[in-house]
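Enquirer: Predicted model, plus sequence, below.
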Amino acid sequence: MCMSFVIGLWLMKLMKWKNVPVSMSQMTFSDHIDPRQRFLYKLSQKPGLEHFKNVILAGTLQDYIVPYHSARIEMCKDATKGDELGTVYSEMLRNVLEPVLNNKNCHFVRYDASFELPKLLSILVWAMGHCALIKSRQFLENFFQNVGLKYFE
């Protein structure tokens, strides 16, 4: 896990937001001692994405809240180490992606985005990168004008 992501989660826990302890332990994959009993692993076993006509994943390296590989549902460096958590993470990826990729009626695409953000070191800038994909009018217009509309015809 990247250091800025860990720091961001630590700050969110420190602020004691409502329902944060439960959701934070689930998001950080620390809600059960057995990785296969954790919420995200069990969620990965449920059907879902394969029922959509289009699955479009967009990620940015400037998002310090959700790791890039997680937003794009792809393998991360730590998962290739071959330890138990790496094996579990690989299983989760297969659980989520295989049904989508095996559905010939489902289009699956990953997109990368980059934004000009202030160079300040603060949690607000980290959140800006996280929110930029959905809040940037320019990104959304460019996406739909150049590629996105074909998925929604």
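Expert: Alright, I've got the coordinates. Only a predicted model underlies this, so the values are computations on that prediction, with no experimental measurement involved. Numbers count the residues shown, from 1 in each chain.

Enquirer: From now on I want contacts and neighbour counts done on CA atoms only, so please keep to that.
Expert: OK.

Enquirer: Give the other helices and strands that the helix or strand where residue 142 lies contacts.
Expert: Assigned by DSSP states H and E, residue 142 falls within helix 137-146. Where contact means 3 or more C-alpha pairs under 8 Å, 6 or more residues apart in numbering; DSSP states H and E, helix 137-146 is packed against helix 123-135.

Enquirer: Summarise which helices and strands the helix it packs on is packed against.
Expert: Using 3+ C-alpha pairs under 8 Å, 6+ apart, helix 123-135 sits against helix 137-146.

Enquirer: Would you mind giving the orientation angle of the helix it packs on with respect to helix 123-135?
Expert: Angle, helix 137-146 to helix 123-135, by axes from the mean of the first three to the mean of the last three C-alpha atoms, to 10 degrees: 30 degrees.

Enquirer: buried stuff in helix 137-146?
Expert: For helix 137-146, a neighbour-count test (16 or more other C-alpha atoms under 10 Å) marks residue 139 as buried.

Enquirer: what's the offset of that helix from the middle of its chain?
Expert: 21 Å (C-alpha atoms, centre = their mean, to the nearest Å).

Enquirer: Just the residues contacting the helix holding residue 142, thanks.
Expert: 113, 133, 134 (C-alpha atoms under 8 Å, 6 or more residues apart in numbering).

Enquirer: Quick one: buried ones out of those?
Expert: Neighbour counting over those (16+ other C-alpha under 10 Å) leaves residue 133 as the buried ones.

Enquirer: which one among the contacts of helix 137-146 gets closest to residue 83?
Expert: residue 113 (31.3 Å; C-alpha to C-alpha).

Enquirer: Comparison target, given below:
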Amino acid sequence: MQIFGDPSAIPIVIVERVLNTPQRSLSYNSYMKNLDLKDSIPSRIDVSSEDGKKPSSATTAKKVRDLKIVVFVHGFQGHHLDLRLVRNQWLLLDPKIEFLMSEANEEKTSGDFREMGLRLAQEVISFLKKKMDKAAKYGRLGDIKLSFVGHSIGNVIIRTAIADTVMEPYLGYLHTYLSLSGPHLGYLYSSNSLFNSGLWVLKKFKGTQCIHQLTFTDDPDICNTFFYKLCKQKTLENFKNIILLSSPQDGYVPYHSARIESCKAASVDNSKKGKAFLEMLNSCLDQLRAPTTEDRVFLRSDVNFDTSAYGKNLNSFIGRAAHIEFLESDIFARFIMWSFPNLFK
């Protein structure tokens, strides 16, 4: 009760723990049937020491200092403190982390994702170098773990940053990736007509480049669009732990896109668009299946919020309430992070 509060008011969180990562989708209507679900987290994350770090040698001349950095990235027209509640839970779980609340794209989320990704990459590299230099002054630098948390299109910015060549020297440091309702497959099959109308207005009258990219209208040939190419780039396979949080109540991000899986609309689409979607989906799943020296932990988690708290208002009507609830409630984060603490240490 002290941790989670009143049981009648907390969200229902359904976790699918996938240890052997998803197989390729042979058809559009694959859903979760090809996933090998297990009952426990792999032995890789069973650690012997309390804080999850390898014990240093007694003969080491200098004390080994591990560096754990977590980068928090806001969504469309967001603020750098949007993810502070999730950050606070991570700090409670592991007070030794260094955190960066990204400000590189604050008030700049209407442009090209490539530009936003480069700004984030440069911000992360600058922060990482500063912390590495500081840690090296007080001892020998040990393991470096670089984790990311993104909300909404912040996840697209994260993946774009990772795909940028300037991040290549740091890919080996990638550790945990926590995605809060991220449109990883774009808005190719969005069923929310009201939200789609809003996207049309942004494209028509505001000239919002990132919306064109999200909806695959930035190029007449879908295979030349930004999102198609992003899904072909290796942005996920370097992470040791990947957690995708989604909500069926969220009308702002397509459910299948947040979970990186197929959908009913795609299952009956035999056009070039449907084929391109399948290629994008399998490219992402192939990254999760890529060979690695360590086991890769992949979690899909559905968060079902208490809808009675929303009332009847515009936010709940257009599906925005659940999307914002990821920022305004930390109960789901407590459940995930304290249930699987080794993924966040």
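Expert: Yep, that arrived. Quick caveat, the model's predicted, so the values are computed rather than measured.

Enquirer: Quick TM-score on the pair, please.
Expert: The TM-score (TM-score structural alignment, normalised by the length of structure 1) is 0.84; 148 aligned residues with a C-alpha RMSD of 2.1 Å.

Enquirer: what's the closest of the contacts of helix 137-146 of structure 1 to residue 6 of structure 1?
Expert: Of these, the one sitting nearest to residue 6 of structure 1 (C-alpha to C-alpha) turns out to be residue 133, at 21.2 Å.

Enquirer: show me what contacts the closest one?
Expert: Counting by C-alpha under 8 Å, 6+ apart, residue 133 of structure 1 touches 58, 59, 60, 113, 139, 140.

Enquirer: SS state for the residue opposite the first one in structure 2 once aligned?
Expert: Okay, so that is residue 58 of structure 1. Mapped onto structure 2 by TM-score structural alignment, residue 58 of structure 1 lines up with residue 245. When classified by DSSP: H, G, I helix; E, B strand; the rest coil, residue 245 of structure 2 comes out as strand.

Enquirer: does residue 245 of structure 2 really touch residue 258, like I thought?
Expert: Yes. Residue 245 of structure 2 is in contact with residue 258 according to C-alpha atoms under 8 Å; the separation is 7.1 Å.

Enquirer: And the aligned partner of residue 83 of structure 1 in structure 2, how far from residue 278 of structure 2?
Expert: Taking TM-score structural alignment, the alignment pairs residue 83 of structure 1 with residue 271 from structure 2. Distance, residue 271 of structure 2 to residue 278 of structure 2, using C-alpha to C-alpha, to the nearest Å: 11 Å.

Enquirer: Who has more neighbours out of those two?
Expert: More crowded of residue 271 of structure 2 and residue 278, by other C-alpha atoms under 10 Å: residue 278, with 21 against 10.

Enquirer: Looks to me like the more buried one is in a helix.
Expert: Yes. Using three-state DSSP, the secondary structure at residue 278 of structure 2 is a helix.

Enquirer: ok, now how distant is it from residue 190 of structure 2?
Expert: Separation of residue 278 of structure 2 from residue 190 of structure 2 (C-alpha to C-alpha): 16 Å.

Enquirer: what does residue 135 of structure 2 give?
Expert: Per C-alpha to C-alpha, residue 135 of structure 2 is found 46 Å from residue 190 of structure 2.

Enquirer: what do we get in structure 1 for residue 325 of structure 2?
Expert: Mapped onto structure 1 by TM-score structural alignment, residue 325 of structure 2 lines up with residue 132.

Enquirer: doesn't residue 95 make contact with residue 50 of structure 1?
Expert: No. Residue 50 of structure 1 lies out of contact with residue 95 (C-alpha under 8 Å); the separation is 10.9 Å.

Enquirer: Which one of those two is surrounded by more residues?
Expert: More crowded of residue 50 of structure 1 and residue 95, by other C-alpha under 10 Å: residue 50, with 21 against 18.

Enquirer: element containing residue 227 of structure 2, please.
Expert: Per DSSP H and E: residue 227 of structure 2 is located in helix 226-232.

Enquirer: which secondary structure elements does that helix contact?
Expert: Under the contact rule (3+ C-alpha pairs under 8 Å, 6+ apart), helix 226-232 of structure 2 is packed against helix 154-163, helix 209-214, helix 272-288.

Enquirer: got these as a markdown table, with distance to residue 114 of structure 2 columns?
Expert: Below are these laid out as a markdown table (distance: least, C-alpha to C-alpha, whole Å):
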| stretch | distance to residue 114 of structure 2 |
| --- | --- |
| helix 154-163 | 6 |
| helix 209-214 | 9 |
| helix 272-288 | 18 |
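
Enquirer: Tally up the residues packed near the residue mapped onto residue 234 of structure 2 from structure 1, please.
Expert: In structure 1, the residue paired with residue 234 of structure 2 according to TM-score structural alignment is residue 47. By the measure other C-alpha under 10 Å, the count of residues near residue 47 of structure 1 is 12.

Enquirer: you'd agree residue 37 of structure 2 is up against residue 16?
Expert: Yes. Between residue 37 of structure 2 and residue 16 there is a contact under C-alpha under 8 Å: 7.0 Å.

Enquirer: Compare these two (neighbour count), which wins?
Expert: Remark: of residue 37 of structure 2 and residue 16, residue 16 carries more neighbours, 19 against 16, as counted by other C-alpha under 10 Å.

Enquirer: what about the more buried one, which SS state?
Expert: strand.

Enquirer: what do we get in structure 1 for it?
Expert: Aligned partner of residue 16 of structure 2 by TM-score structural alignment: none.
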